[in-house]
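Q: What follows is a predicted protein model with its sequence.
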Amino acid sequence: MDMHHERLGAGRPLLLIHGLGSTRRTWDPVLDGLAAHREVIALDLPGFGATPPLEGEVTVARLADAVSGFIDVHGLTGVDLLGSSVGARLVLELARRGVGGTAVALSPGGFWTPRQRRLFGASIGASVRLVRTLQPVLPALTRNPVTRTALLAQLSPRPWALDEGLVLRELRAWASSPGYDALLRALVHGPDQDGATRLRTPGDVVIGWGRQDRVVTPGQAERALQRFPDAELHWFDSCGHFPMWDRPAETVELVLSRTSGTG
């Protein structure tokens, strides 16, 4: 299937894949910085943004199939990949399959213990139920730094500093995305992420992790490196689950330097 997407900039292509509940707009804090050096393609995954859901069961494997098909349809063989959260897991899965070029995965899921997986499902499930209940008053809540901090404490160590428009778009997408619940079930009940060595991936693998990530906790990085032993691990200080929100300049620098992004 094709997917709704936005293309900006010029140069070697870079494909951006968002996380659970988000849309291509989650990349807004880093989009201009990346597009100044690369052709950036930011897509909406099936069931999110303007892309219709998959028919039938939703799994990480089927989403990876969809992204792989998008790459083929648009002539993007060898494209560098940047993903966040579930999108980061998809980036690693594509690299494991031999799809794409350099893979940069920010806060990937799929490396938890059974207990961490259960806590993830319970906490994220409760959060999205609350956000859906609060939809009528979300504009006022996200406008106020105090209530914005309360809403996003799980996601960022400095929610009060985040752009209120970005926060409102994200929380509305959480509540309205038709693919949200099915993908959450797939993450909670599906398999962990398989790994690969450098000899099995088409390019370098870089994994970025926020030291204050409360969604996929920093201890999971060790298991990620066990499964991708040749990957480079980059730590973001003063950063939660979304480095492109909390550390946008550092995220741009990391991505461009590791993907040779000046040309």
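A: Now that the structure is in, tell me what you want to look at.

Q: Please count neighbours and contacts with C-alpha atoms only from this point.
A: OK.

Q: Output the longest helix belonging to the chain.
A: When the chain is scanned for its longest helix (criterion: DSSP state H), the result is helix 114-133.

Q: alright, now check it against this:
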Amino acid sequence: MVTAELPDGDSRDAAPYTFTHDGSTLVVEEQGEGPVAYVLVHGIGMGRSVFADLAVRLRESGQVIALDLPGYGEAPEPPRTPTIERMADLVAAFLRHRGLDRAHGRVVLLGHSMGSQVATEVATRHPMLVWRLVLCAPTINIAERSAVRQLGRLAQDLWGESPIVLVRGAREYLRAGPNLRRKMRAMLAHRPEESYSRIVAPTLVIRGEGDPVSPHDWCRFVVEEIPDAHLVELSGHGHETMIKDAAAAAARIVAFARA
């Protein structure tokens, strides 16, 4: 069963609306217009608000659609914590319902951190929906697949970060609620390395040079596994580069979409 509260008419900066499929709900926010649709999927403990700076920069070259995954941001907590694969199927159902696929437009699907795992599964399970794929700070590094190591790396990344990153991050983690441990388990159970070789969309992998969560060797492995992919590393950035200053990433993403 699908229910949706879609924006009226051709409004390109409509109020956020909801999309529900198979018992789980997305909150969707759209802005801008153009031939390219940038669909943004956030990481664990986050929500669409972390893409605020990136969305403003991307809307200059296309439509921007930012999502709150179930139980994150303003999206309600589902009855059961969904797997990465189920979240990917939910995103795919939304894209189809919205009329966004390779036959009707150019969808650039972008996932940050855990969102890269969701985006990977959309690209492999529903390849006709994704025209270009962007994996920002992809997780999970197979050499450190445990909650303790992941949380330790995240703490290392946040040490000395700007107040805006810490405040926004803390707010979103509080919104994620008491089921964050189960959400972490779902993230850790997923094996993105088993899906990379099946991605057919051209792929851009982005990491901050100072990112301890998504280290260089892991991102190089990701690129080598995907048939058509290349890696960009941004100096002066870590894992949360989408929150603090998205200018460098946005420029690379727009250039990738225009290639």
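A: Sure, I can see it. Note that the structure is a prediction, hence the values are computed from the model and not measured.

Q: coming back round to it: just how off-centre is the helix or strand following the longest helix of the first structure within its chain?
A: Per DSSP states H and E, the first helix or strand lying C-terminal to helix 114-133 of the first structure is helix 138-143. On the basis of C-alpha atoms, centre = their mean, to the nearest Å, helix 138-143 of the first structure sits 24 Å off its chain's mean C-alpha point.

Q: With stretch 99-119 of the second structure instead?
A: Taking C-alpha atoms, centre = their mean, the mean C-alpha location of stretch 99-119 of the second structure is offset from the chain mean by 8 Å.

Q: Repeat that for stretch 86-101 of the first structure.
A: Here stretch 86-101 of the first structure is found 12 Å from its chain centre; the criterion is C-alpha atoms, centre = their mean.

Q: With stretch 61-68 of the first structure instead?
A: 15 Å.

Q: can you give me the helices in the stretch 151-263 of the first structure?
A: Taking DSSP state H, counting those that start in this stretch as the test, the helices found in the stretch 151-263 of the first structure are 164-176, 180-189, 220-227, 243-246, 248-258.

Q: Quickly compare those and say which is most buried.
A: With neighbours taken as mean count of other C-alpha atoms under 10 Å, the helices of the stretch 151-263 of the first structure reach their highest mean count in helix 243-246, at a mean of 24.

Q: what does that one contact?
A: Contact partners of helix 243-246 of the first structure, identified using C-alpha atoms under 8 Å, 6 or more residues apart in numbering, comprise 27, 29-30, 106, 156, 158, 162, 208-210, 236, 238-240, 251-252.

Q: which position in the second structure aligns with Leu63 of the first structure?
A: Per TM-score structural alignment, the equivalent position to Leu63 of the first structure in the second structure is Met87.

Q: Which secondary structure state does its match sit in?
A: Secondary structure assignment for Met87 of the second structure (DSSP: H, G, I helix; E, B strand; the rest coil): helix.

Q: That one is in contact with Leu69, isn't it?
A: Yes - using C-alpha atoms under 8 Å, Met87 of the second structure is in contact with Leu69, at 7.4 Å.

Q: burial of Ser123 of the first structure, as a residue count?
A: Using other C-alpha atoms under 10 Å, Ser123 of the first structure is surrounded by 12 other residues.

Q: buried subset of the contacts of helix 243-246 of the first structure?
A: In those, burial by neighbour count holds for 27, 29-30, 106, 156, 158, 162, 208-210, 236, 239-240, 251-252, counting by 16 or more other C-alpha atoms under 10 Å.

Q: which residues does the residue nearest to Gly69 of the first structure when sequence neighbours are not counted contact?
A: Excluding the flanking residues, the one nearest Gly69 of the first structure by C-alpha to C-alpha, 6 or more residues apart in numbering is Met1, at 6.7 Å. Neighbour list for Met1 of the first structure: 66, 69-70 [criterion: C-alpha under 8 Å, 6+ apart].

Q: Among those residues, name the ones in helices.
A: Mapping the contacts of Met1 of the first structure onto helices (DSSP H) picks out 66, 69-70.

Q: Narrow those residues to just the buried residues.
A: Buried members of these, scored by 16+ other C-alpha under 10 Å, are 66, 69-70.

Q: Please consider this matter closed, and thank you.
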